[in-house]
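> fold the following for me, if possible:
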Amino acid sequence: MTTRSARRTRRTARTLRVAGAGAAALLALSACSSSDTGSSDSSDSSGKTKGSSSSKLSGTVTVFAAASLKESFTTLGERFEKAHPGTEVTFSFGGSDSLAASITGGAPADVFAAASPKTMAIVTDGGGTATAPATFVRNQLEIATLPGNPDKVSSLKDLTRSGLKVVLCDRTVPCGAAAQKALDASGLKLTPVSYEQDVKSALTKVELKEADAAIVYKTDVRAAGDKVEGVEFPESADAVNDYPIALLKDAHNTDVAKAFIALVRSPEGQKVLTGAGFLKP
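Presented below is the predicted three-dimensional model:
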């Protein structure tokens, strides 16, 4: 009896040791599996941890941008905030010359996107940029008429007809300077019923039927939908505007500002901009 009891005791001990070893192995395997799963869930296909860039960016970035960029930049701003929780993109849209004057006057801003190199130079010449301006899109002019084009405008010369109420951007604004360049190249003289401070204001005059036509950008005609009708003219090819963007020297949120500029220049940003009618740089 004593021998059998001892044998049973030894067998029980061996069984417990094997069971304990198996349990330890299972725990180790479970831990590895859990770790692998966590790694897989937190990483994207590029191997970067999801949310890692988002966690590094926070706060508000202020962007001063040409009025013609309103629709595209608003879309990009929303996408940026979604991709980087904790950030906020605020915009100030207007005539590039007015925005440049505000920046040189000390208005708080992080990024400046102008509708021409000339207006950007107002800021760069004063040492107001932290990075060299980079052209990110181009824009071409188009004539905006009332829906259905009741005045049968088909050329730039048609805008000089007596009795036709035409609106232009002010010559200090990129769209106005480009329009004047096209008119000068064609040897045409045009006296508008008003000069507007930015392209959106010029377009609004036609939308409200306060003017019969306006020279604006193709992007603005497209953004207006059926409120206006666009008329292309060949002289616009000689007056295409380059749009530069730059980080400002006095930027308060440099990291977020750089990330927004990167989005604008990225394939995703370019897709939004060209979809709105802008030309590639």
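> when you work out contacts or count neighbours from here on, use the C-alpha atoms and nothing else.
Noted.
> which parts of the stretch 1-150 of the chain are strands?
59-66, 87-94, 111-113, 134-139, 141-145 (DSSP state E, counting those that start in this stretch).
> and those strands: which comes nearest P244?
strand 134-139 (4.0 Å; Cα to Cα).
> which strands and helices sit next to the closest one?
The helices and strands touching strand 134-139, judged by 3 or more Cα pairs under 8 Å, 6 or more residues apart in numbering; DSSP states H and E, are strand 241-247.
> about what we covered before: need the strands of the stretch 1-150 of the chain in CSV (columns: distance to E235 and mean neighbour count).
Putting the strands of the stretch 1-150 of the chain into CSV (distance: least, Cα to Cα, whole Å; neighbours: other Cα atoms under 10 Å) gives the following:
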stretch, distance to E235, mean neighbour count
strand 59-66, 23, 22
strand 87-94, 25, 18
strand 111-113, 25, 28
strand 134-139, 14, 21
strand 141-145, 9, 28
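> pretty sure V166 contacts P192?
Yes: the pair V166 / P192 is scored as a contact, 5.0 Å apart, by Cα atoms under 8 Å.
> the two: which has the busier surroundings?
V166 (26 against 17; other Cα atoms under 10 Å).
> how about the strands of the stretch 1-150 of the chain in a markdown table, adding distance to G176?
Output for the strands of the stretch 1-150 of the chain, formatted as a markdown table (distance: least, Cα to Cα, whole Å):
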| stretch | distance to G176 |
| --- | --- |
| strand 59-66 | 13 |
| strand 87-94 | 13 |
| strand 111-113 | 17 |
| strand 134-139 | 13 |
| strand 141-145 | 10 |
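> now show me the structure for the sequence below, then we'll compare the two:
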Amino acid sequence: MKKLAIAVAAVALFAGACSSNDQASTNPNASSAPAPAPGGSGGGTLTVYAAASLTESFNALGKQFESAHPGVTVKFDYEGSSALVQKLDNGAKADVFASADQANMDKAVQGGVIDGQPTVFATNKLTIAVAKGNPKGIKSFSDLTKSGLTVVVCAQQVPCGSATQKVEKNTGVTLKPASEEQDVKQVLAKVQSGDADAGLVYVTDATSAAGKVDKVDFPDAAGAINNYPIAVVKDAPQAALAKEFTDFVLGAQGKAELTQIGFGPAQ
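Next up is the predicted model:
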């Protein structure tokens, strides 16, 4: 009888434990796993290849995106658009590509490294960056041909370089630059350092360097407007986040930040 009583008690305890576990698993008030970060990413590094002229605006947007996506880090690679396309063609891994012109984005599409259809999110145009106070008295594009001036431009394959060439063609003015740089920030740096008297840069670059250089706007720049397209990279390691970032740039916050630094609306 004692053995039987012990067995009955053991069975009762086991049944009670199972009942308790079943209640815990079905209890609607039971605690659950933490919710993922906004966008469902849960964290990670988003790699964005962006034209050098986007540095200031995208840095600001990157911080805003990180704030909205706890655990996510946005890593930027800023270079000339042509150099970034070459990296992608060579197999470099990135999530988003933002070009300073349509031509380089088209190359990326044709090279099979872009997923989906790129979307233009902003426009930009050239201006002349000069030393503070404009000591050389530059007032127009044609003034850049004056003797004694050291002028720098972007290389032909770089968007700001192709825009410069378009202005030259439209105006019939041929420049004789002291150097051709691989991205617009290198042109700006030479003007800031005093190595050049003037340089062809984007309005946004001159705006970001306000207080360090002056800018001379010229009407002929309107004939060489650059469209800025953005797209998700094919086989992006963070494809979902990449789509969210492109949507963010195309949205209200993106437009506000880009407008603030001088970018024009998409056309």
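> work out the TM-score between the chains.
The TM-score (TM-score structural alignment, normalised by the length of the second structure) is 0.85; 232 aligned residues with a Cα RMSD of 1.2 Å.
> which of the strands of the stretch 1-150 of the first structure sits closest to V272 of the first structure?
Short answer: strand 134-139, nearest of these by Cα to Cα, at 11.1 Å.
> what does that closest one correspond to over in the second structure?
Aligned using TM-score structural alignment, strand 134-139 of the first structure spans residues 119-124 in the second structure.
> got it, and stretch 6-19 of the first structure?
With TM-score structural alignment applied, stretch 6-19 of the first structure matches no range in the second structure.
> run the chain-centre distance for that stretch.
Centre-to-centre, stretch 6-19 of the first structure and its host chain are 72 Å apart (Cα atoms, centre = their mean, to the nearest Å).
> where does stretch 188-203 of the first structure end up in the second structure?
Counting by TM-score structural alignment, stretch 188-203 of the first structure sits on residues 173-188 of the second structure.
> what about the residue nearest to the spatial centre of the first structure, distance to V264 of the first structure?
For the first structure, the residue nearest the mean C-alpha position is F73 (3.7 Å; Cα atoms, centre = their mean). Shown here: F73 of the first structure relative to V264 of the first structure, a distance of 8 Å by Cα to Cα, to the nearest Å.
> contact partners of the match of stretch 188-203 of the first structure?
With Cα atoms under 8 Å, 6 or more residues apart in numbering as the test, stretch 173-188 of the second structure has contacts from 52-53, 79-80, 129, 141-142, 144-145, 150-156, 158, 160, 168, 199-202, 205-206.
> give the PyMOL command for selecting the buried subset of the residues you listed.
To isolate the buried ones among those in PyMOL, judged by 16 or more other Cα atoms under 10 Å, type:
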select buried, resi 52+53+79+80+129+141+144+145+150+151+152+153+154+155+156+158+160+168+199+200+201+202+205+206
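> show me the contacts of stretch 173-188 of the second structure that map onto helices.
Among the contacts of stretch 173-188 of the second structure, the members falling in helices (DSSP state H) are 160, 168, 205-206.
> in a markdown table: those residues, plus distance to K125 of the second structure.
Listed next are these as a markdown table, based on distance: Cα to Cα, whole Å:
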| residue | distance to K125 of the second structure |
| --- | --- |
| C160 | 9 |
| E168 | 14 |
| D205 | 10 |
| A206 | 11 |
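> what residues in the second structure pair up with stretch 225-233 of the first structure?
Counting by TM-score structural alignment, stretch 225-233 of the first structure falls onto residues 210-218 of the second structure.
> check the offset of that stretch from the chain's centre.
That offset, for stretch 210-218 of the second structure, works out to 24 Å (Cα atoms, centre = their mean).
> before we move on, what about stretch 152-159 of the second structure?
19 Å.
> okay, that stretch sits on what stretch of the first structure?
So stretch 152-159 of the second structure sits over residues 167-174 in the first structure, by TM-score structural alignment.
> how long is that stretch from one end to the other?
Stretch 167-174 of the first structure has an end-to-end distance of 15 Å (Cα to Cα).
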